[in-house]
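In: kindly generate the corresponding structure for this input.
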Amino acid sequence: MNKEMIKTVKNDQFAKLLGLELITVEIGYAEVRMAIKEEHFNGIGIVQGGAIFTLADFAFAAAANAGGKVSVGINANITYFKPAKGRYLLAKATETASSRSLCNYSVDVFDEDNELLVAKFNATGFIKN
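Out: You can find the predicted model right below:
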C-alpha cells in the first residue's frame, strides 16, 4: 500500500463531511464505514441514496489508488436492494479486473451486522500513470 496515496485519499473533504472512515486499505481492496447520522436521511426517513453511493465510491477510490497509481472513476452504477438499518454501513471494495489503463471494482454495501446487502456498486476507473 502506498502511504502517500492513502494520505491523499484520506484528504477527501466530501468523505470527511459525510463521516466516512477507512477501516482497511490494501492494493485492490478497501473497507470503509459510515456511521448513520440524522443528516444522512432523506425525506421519507431512510438513508439517502447519494450518501450510500458516495460511501461505495470512496471505498472504490481507496482500493483503486492504494497501489500508488492515480485512478479516477470514469463509470459507476449502483443497485439498491434494501433500506439501510442499524447505526452504520460498511462498504467492501474488491478489484475484479485491471489492465495498464483501466480497472474495474465491485463494492458491496452491508448493514452493521455485515449480513444485509444494502447495495451493490460497480465502477470502472482510468489509471492515469
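In: going forward, measure contacts and count neighbours with C-alpha atoms only.
Out: Fine.
In: so how far is residue 11 from residue 121?
Out: Note on residue 121: its distance to residue 11, by CA to CA, to the nearest Å, is 22 Å.
In: so which of these two has more stuff around it?
Out: Set side by side, residue 121 and residue 11 show more neighbours around residue 121, with 23 against 11, by other CA atoms under 10 Å.
In: OK, contacts around the more buried one?
Out: 53, 56, 57, 76, 77, 78, 79, 106, 107, 108, 109 (CA atoms under 8 Å, 6 or more residues apart in numbering).
In: and this one, please, so the two structures can be compared:
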Amino acid sequence: MMQFPVHIPFIQALGVELVRIDEGEAELRVALQEMHRNSFGVAHGGVIMTLLDVAMAHAARSIHRDRPDFGPGVVTVEMKTSFMRPGEGELRAVGRLLHRTATLAFCDGEIFNATGERLAHATGTFKYLRALPSEGRGIKPLQRRLEGSGSD
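Out: Here you go, the predicted structure:
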C-alpha cells in the first residue's frame, strides 16, 4: 500500500488504503468492519460515497504527481451516485479523470466487491484549490502528510 499524498483523518479512521495513484487514475481498498455497516449489515451508503469521492479526487490530483503533495488540492463541487448491489467484504474503489480544465476536473468512479462485481458508480466534478476559505474568511491550507504516521 501507498501513503496518501495528504493527511485525511476521516479516511484514516475508516481504514481506507491507497493502492495506486497513476496518471488519471486512483484505486482504494477497505475491508468492511462493523462500523462501516448499515442496519441491513452491508456497507453504509455514506461509506460507498466516501470511497467514490476520494478515489475520484485522487484521480483528479494524479496528474500533478511531479509536484510536492501532488500539487493543488481538490474539493467536490457535485457528485451523483448510483447504487447497484450491496457492499460486503473487501471493497475496491477506482476513480478516473475523464477531462480537466485549469480549474475543474470531471471524473467517474466505481466500487467493486472481491469477485469483481460492480456495486456502485459515480460521476463528480472537482475544483482545484491551493487553499480553502473557511469560517471568518480564514484560509485553510492542505494538511501535509505527517511524517512517520504510517498509512494516512
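In: and the TM-score between them?
Out: Remark: TM-score between the superposed chains equals 0.86 [TM-score structural alignment, normalised by the length of the first structure]; 120 aligned residues with a CA RMSD of 1.3 Å.
In: hang on, the earlier thing: turn the contacts of residue 121 of the first structure into CSV, including neighbour count.
Out: Below are the contacts of residue 121 of the first structure laid out as CSV (neighbours: other CA atoms under 10 Å):
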residue, neighbour count
53, 21
56, 31
57, 25
76, 17
77, 12
78, 18
79, 13
106, 22
107, 27
108, 20
109, 29
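In: and the two most separated of these?
Out: Using CA to CA, the two most remote members of the contacts of residue 121 of the first structure are 76 and 109, lying 14.5 Å apart.
In: please name the nearest non-neighbouring residue to residue 119 of the second structure.
Out: residue 85 (4.6 Å; CA to CA, 6 or more residues apart in numbering).
In: again but with residue 37 of the second structure, I slipped
Out: Computed as CA to CA, 6+ apart, the closest residue to residue 37 of the second structure that is not its neighbour in sequence is residue 43, at 4.5 Å.
In: repeat that for residue 42 of the first structure.
Out: Distances taken as CA to CA, 6+ apart put residue 48 closest to residue 42 of the first structure, at 4.9 Å, once the chain neighbours are dropped.
In: ranges for the helices of the second structure?
Out: For the second structure, applying DSSP state H gives helices covering 9-14, 45-61.
In: now the last one on the first structure. Mean distance?
Out: Okay, so that is helix 45-61 of the second structure. Superposing on the first structure and averaging over aligned pairs (mean CA distance after the TM-score superposition for the first structure), helix 45-61 of the second structure comes out at 1.0 Å.
In: ditto for the first one
Out: Aligned to the first structure and superposed, helix 9-14 of the second structure gives a mean residue distance of 0.6 Å (mean CA distance after the TM-score superposition for the first structure).
In: what span of the first structure is that helix aligned with?
Out: Across the first structure, the stretch matching helix 9-14 of the second structure (TM-score structural alignment) is residues 13-18.
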